[in-house]
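coordinates only, sequence not included:
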């Protein structure tokens, strides 16, 4: 009698269930992913360090727990990649910068610890640009991450390495962060699902003696990427919650899907310019899928969208000039990061006085109130991650004009960071250019469960992506 086929390895949820039920061993899952890394990563350069021996040892411990009848956790045996700016004691937290090449942390970050306690197995580190401040993934330490769908297109940034690792099956979950689209843009580029949680829901880096820029406190969050909506939902359930080391983290209340109207507002043209036809087609597919699932679809405009995008940019660049000053760092940034900082800050006009800086933050409350009032009636906003298709590598470099274009494409994306809202990026099939199309769903504060319900409707109603092209 023939044996049934093994469970699929394209879903973290299915992987963990198979390991817990004894259909697969964690060691089999890890070995398959290590084999993929060996075969695929030389062609895309998504991963900076591979933990083959440590991963095998961790998998053996999980298998021993299963054999002994103990619960190995909801992520049993799921291979994960961890971005280079999130503490994992197995290697240095370099932030993609040579000045931190030896900065091996003494403790895992809270999110890493929680994932490992839930049975996840780190298999590698994900590549990123210096300090995560570009919309492409390249640095002087590890080099460029390539987009597996088309090497002439950017892989996005700054969590580009983890997005590519997930898309190509080298990891089941990618752990990254999002200050200005750094989870959602690479997810769009690679054709995976990326969740930017609400501000405070998921712990970030431990805060001890070093001061933290206000924009980092308010705009940046840690979050997961995976190939399915259910997988990011599973990861969020493990990662979320109050942590003593992050004063912004809270035990967040959850907005129940049945407590808000099933209404989606579609923002089709965030910057008042014509969006790319493939972007528009992806939005139409997502809206149609939601309508078929019983959601009411209405047209919407993000309140004070341009002002919010401008404030995000000026505040971010003001803080970056201070926190990334080479005189304070002790070593210069890498080549491309230096160029990006110069171009972006020149275009953004950083604030020169404390009065201007304070007034900008004061306006944030006004804009957030307008969005909150909108989302009482229209809880979910559907819009593009980027108004354009993914451009060429280094598209965010080349002077003020290139910097302006890269930022304008992402108005709706960066406004989410400015306001601290949750957002879910997910693919909507292939475009005419053979690259994934995608959208983002923006929820009310702490409305991740609402986003997951809407995201599942989109996922079920759009064409599934084919396997990423090979050979690599």
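Right, received. Where do you want to start? Owing to the predicted nature of the structure, the values given are computational and were not obtained by experimental measurement.

from now on I want contacts and neighbour counts done on CA atoms only, so please keep to that.
Fine.

wouldn't residue 148 be in contact with residue 471 here?
No. The criterion here is C-alpha atoms under 8 Å, and residue 148 misses it with residue 471 at 9.8 Å.

those two: which is more packed in?
Neighbour totals were compared for residue 148 and residue 471, and residue 148 leads with 28 against 8 (other C-alpha atoms under 10 Å).

so who does the more buried one touch?
The contact partners of residue 148, taken as C-alpha atoms under 8 Å, 6 or more residues apart in numbering, are 44, 164, 168, 190, 468, 469, 472.

put this next to the previous one:
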């Protein structure tokens, strides 16, 4: 097996070999490092190269296996970690120049869980300043480019993660999501992800000096971006392992109890006043047909009002951000990010004072509506964005830019406010004037049922194919 064959393997394919002894962890890691050296200079997805320690860890894993130590479920799988999460001895810069020397004293739970499972961290990936844009650029590390071409943003805030994993730099990429930061990069790059529900993955940064705001705690989650749905089934059970440093973690198994079959899916094309692009509609119809053909009962029916839930939630988050984070953005952020935040506050007027308390209480009403609806429809298939993914720096172009990037993305941040799982999977490769572009759809799921959303992603992926394959052909032609 050549090095190129190895870096192209999914995590599931890779672990069949590394765990059985058919491939060493060192060979798996070396192939990923070779791919990183070949493509990362053009992409700038990985901004801290951990090749030396990755090689050392891979050799140690091989030696342990030779001694008879049982290999972990992710034995030798190369992974990347986003730079806003603590990894012992490395800067948790969050894309901010003023934080470039904030060295983590210990690993965050998500890093620890991945490494306990046998994964090998090969690098740390880029994020926008304060991890609060749907596009990835910052003064500390620069811009991350989309491997499909520079006509598309790489997404954000886990843009480095999405670009890296789709380009073949590691089989798994860690990211996180407070309003769409796993799903935006997945959609931009044609990757697969599931935003876990509230409490699923333990979270905490040992370097943090104060606890995060309550809404940030309720809306932000840790997760993975992958090239194939089956890798989420492989890796997420390790990611959700308990950690006492997160007192609100919910220690439930990855696979839920059997559900009544066939499963019902609510299907909606409603974009709440924003134009639905024909390519997005075509992707939705492909996903719908794939699920129907696989035996799901798919009905075109409106779920509870996602626009009210999403807008209320994001305005509440903006209220918390304005109170707790604006001073840091003003003091340490670039002029670009300060200008973007000014437009955020204009387009999502922050709830404050009594209004904020009331909308926080209203959150339970929205969640109850969805809980009741999902008794009948455990899955909801919807657009992620109503239009194909936007170009780089679109969010710097005033109110119109922010509306195209975030204003229309109510299916994204509504799920964070509700605390529900939501997956993103490519359902079409569109040929557009700027060039080819993947189109992802979103599948929301009942609370605690990320596994059902990933199952549905697998069905759609089986129909459409892995989006990395045409991407790699495109990248090869461009070399």
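All right, it came through fine. Values in this document were obtained by computation on a predicted structure and should not be read as measured data.

superposed, what's their TM-score?
Overlay of the two chains. TM-score (TM-score structural alignment, normalised by the length of structure 1): 0.95; 468 aligned residues with a C-alpha RMSD of 2.0 Å.

still on that earlier bit, farthest pair in the contacts of residue 148 of structure 1?
Pairwise distances across the contacts of residue 148 of structure 1 peak at 14.7 Å for 190 and 472 (criterion: C-alpha to C-alpha).

more neighbours: those two, which one.
Shown here are residue 190 of structure 1 and residue 472; by other C-alpha under 10 Å, residue 190 has more neighbours (34 against 12).

that one touches residue 154, doesn't it?
No. Contact criterion C-alpha under 8 Å: residue 190 of structure 1 and residue 154 do not qualify, at 9.5 Å.

shared neighbours of those two, anything?
Counting by C-alpha under 8 Å, 6+ apart, the residues touching both residue 190 of structure 1 and residue 154 are residue 147.

could you check how far residue 50 of structure 1 is from residue 466 of structure 1?
27 Å (C-alpha to C-alpha, to the nearest Å).

the two: which is more packed in?
Neighbours of residue 50 of structure 1 and residue 466, each counted by other C-alpha under 10 Å, are more numerous for residue 50; the result is 19 against 9.

so what's the more buried one up against?
123, 124, 125.

quick one, longest helix in structure 2?
The residue-count maximum for a helix in structure 2 (DSSP state H) belongs to helix 353-376.

list the buried residues of that one.
356, 359, 360, 363, 366, 367, 370, 371, 373, 374 (16 or more other C-alpha atoms under 10 Å).

mean deviation, the helix or strand immediately after it in the chain versus structure 1?
For helix 353-376 of structure 2, the following helix or strand on the C-terminal side (DSSP states H and E) is strand 379-383. After superposition onto structure 1, strand 379-383 of structure 2 sits on average 0.8 Å from its aligned residues (mean C-alpha distance after the TM-score superposition for structure 1).

one step back: how do the contacts of residue 148 of structure 1 look in structure 2, which are kept?
Shared with structure 2 under both residues aligned by TM-score structural alignment, their matches' C-alpha atoms under 8 Å, the contacts from those are 44, 164, 168, 190.

quick one: map the last one onto structure 2.
To tie it back to what came earlier, the one meant is residue 190 of structure 1. The alignment partner of residue 190 of structure 1 in structure 2, by TM-score structural alignment, is residue 189.

my guess is that match contacts residue 436, does it?
No. Under the criterion of C-alpha under 8 Å, residue 189 of structure 2 is not in contact with residue 436, lying 10.9 Å apart.

report the set of residues contacting both of these two.
residue 148.
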